[in-house]
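J.: predicted model and sequence follow; I will ask about them next.
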Amino acid sequence: MIRAVTPADHDAIWAILEPVIRAGETLAIPRDMTRQTALSLWLSPDRTVRVLEEDGAVLGVFYVRANQSGGGAHVANAGYVVAQGATGRGVARRMCAASLDLARELGFRAMQFNFVVASNVRAVALWQVMGFAVVGRLPGAFAHPGLGDVDALVMFRAL
């Protein structure tokens, strides 16, 4: 089930976000980010946030927001994080599909991912299956903790 976030979900969301933030391999945010700062960022008022829940457990969280304001406000942006124990179960695919539907409902006409870490090959492949094309490459833009500087991709699709 995909549903809107409630305050009761904050602990589960932090449990999903914290290991990903600490690993520093996929999100371009500080690895030492606090719980309060992370939740404030992820749940900020400019984002429409949803969780994917199965059997009462939150397995993933995603948001949709405007990528830019003004003349770029018709293009959505989204972010996704899957719980560590839920990888390989189609959670990211279901959240992406739901985010595309949500973006359409919110009136967006396209979606853009601004900074997909190229070494996150599973995500890149999934986004391509979901209809996103790589439209830009930022050489060495992400300081990966284990691989050094890796490229970041800009990915886009019409809705």
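T.: Right, received. Where do you want to start? Please read all numbers here as calculations on a predicted model, not as lab measurements. Numbers count the residues shown, from 1 in each chain.

J.: use CA for all of it now, contacts and neighbours both
T.: Noted.

J.: am I right that Ala29 is in a strand?
T.: If you look again at residue 29, you'll see it is Ile, not Ala. No. Counting by DSSP: H, G, I helix; E, B strand; the rest coil, Ile29 is not found in a strand; it is coil.

J.: let's bring in a second model and compare:
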Amino acid sequence: MGKEAPSPLRYQLNLFKRDMIKIRKAKETDFEDIWDIFHQIVKRGDTFAFDPEAPKEDCRTLWMSSSVHTYVAEFQNKILGTYILRKNQPGLGAHVANAAYMVHPEARWQGIGKAMGSQSIKQAKKQGFSAIQFNFVVSTNIVAIQLWLKLGFKIVGTVPKAFNHQKLGFVDIYIMHRFV
């Protein structure tokens, strides 16, 4: 039996090309690519609390709203990841940021999440936030948890059985935090 041909969408970024990942503010014209990433990630039901069948307009409301700063990670004019940065709470909690990140499934393990995470910490500081807090990190999302720990986040709380994982049932979520 022969080897299966690699997916044409699978991105292989060697160590030299990782420096070529460009992270920039998203434009309205990026929305279809953002939607593609959002839809592929959310439909799995294993890392985000969004409805796995969330329609495109829900993504537009969440990701392209004027109350969020939306960024994309681009390599050779192809959007491979996206993140949002916003106030975690209004008013007296507005000094703490909240963020959410998604990497195209075909571009995982290429340093894109780390690049977006590192850049978002700088952006949060630049925008006047004193910290970033993740309110809902699914405890089974080990890759993300390890990345956030490497980037200086700490688990500051656990909410038991708060996420209904599509394959594992109810699992814990973590609240993670770091000062910027």
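T.: Yep, that arrived. For clarity, every value in this text was computed on a predicted model and none was experimentally measured.

J.: give me the TM-score for this pair.
T.: Aligned and superposed, the two chains score 0.98 in TM-score terms (TM-score structural alignment, normalised by the length of the first structure); 159 aligned residues with a C-alpha RMSD of 0.7 Å.

J.: quick one: the helices in the first structure, in order.
T.: 10-23, 35-42, 91-105, 121-129 (DSSP state H).

J.: now do the shortest one: distance to the chain's middle.
T.: If you compare the mean C-alpha spot of helix 35-42 of the first structure with that of the full chain, they lie 14 Å apart, counting by C-alpha atoms, centre = their mean, to the nearest Å.

J.: pull the residues that contact it.
T.: With contacts defined as C-alpha atoms under 8 Å, 6 or more residues apart in numbering, helix 35-42 of the first structure is touched by His10, Ile13, Trp14, Leu17, Glu18, Val49, Tyr63.

J.: adding distance to Arg31 of the first structure and neighbour count, write these out as TSV.
T.: Converted to TSV, the contacts of helix 35-42 of the first structure look like this (distance: C-alpha to C-alpha, whole Å; neighbours: other C-alpha atoms under 10 Å):
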residue	distance to Arg31 of the first structure	neighbour count
His10	19	15
Ile13	16	26
Trp14	14	20
Leu17	11	23
Glu18	9	18
Val49	22	23
Tyr63	20	24
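
J.: any idea what Phe31 of the second structure aligns with in the first structure?
T.: Alignment note (TM-score structural alignment): Phe31 of the second structure maps to His10 of the first structure.

J.: got a list of what its match touches?
T.: Neighbour list for His10 of the first structure: Leu39 [criterion: C-alpha under 8 Å, 6+ apart].

J.: and what of Ala28 of the first structure?
T.: By C-alpha under 8 Å, 6+ apart, the residues touching Ala28 of the first structure are Phe115, Phe142.

J.: and it? What does it align with in the second structure?
T.: Counting by TM-score structural alignment, Ala28 of the first structure lines up with Ala49 in the second structure.

J.: wait, what's in contact with the residue most central in space within the second structure?
T.: Closest to where the C-alpha atoms of the second structure average out (C-alpha atoms, centre = their mean) is Tyr101, at 0.8 Å. By C-alpha under 8 Å, 6+ apart, the contact list for Tyr101 of the second structure reads Gly81, Thr82, Tyr83, Ile84, Gly113, Met116, Gly117.
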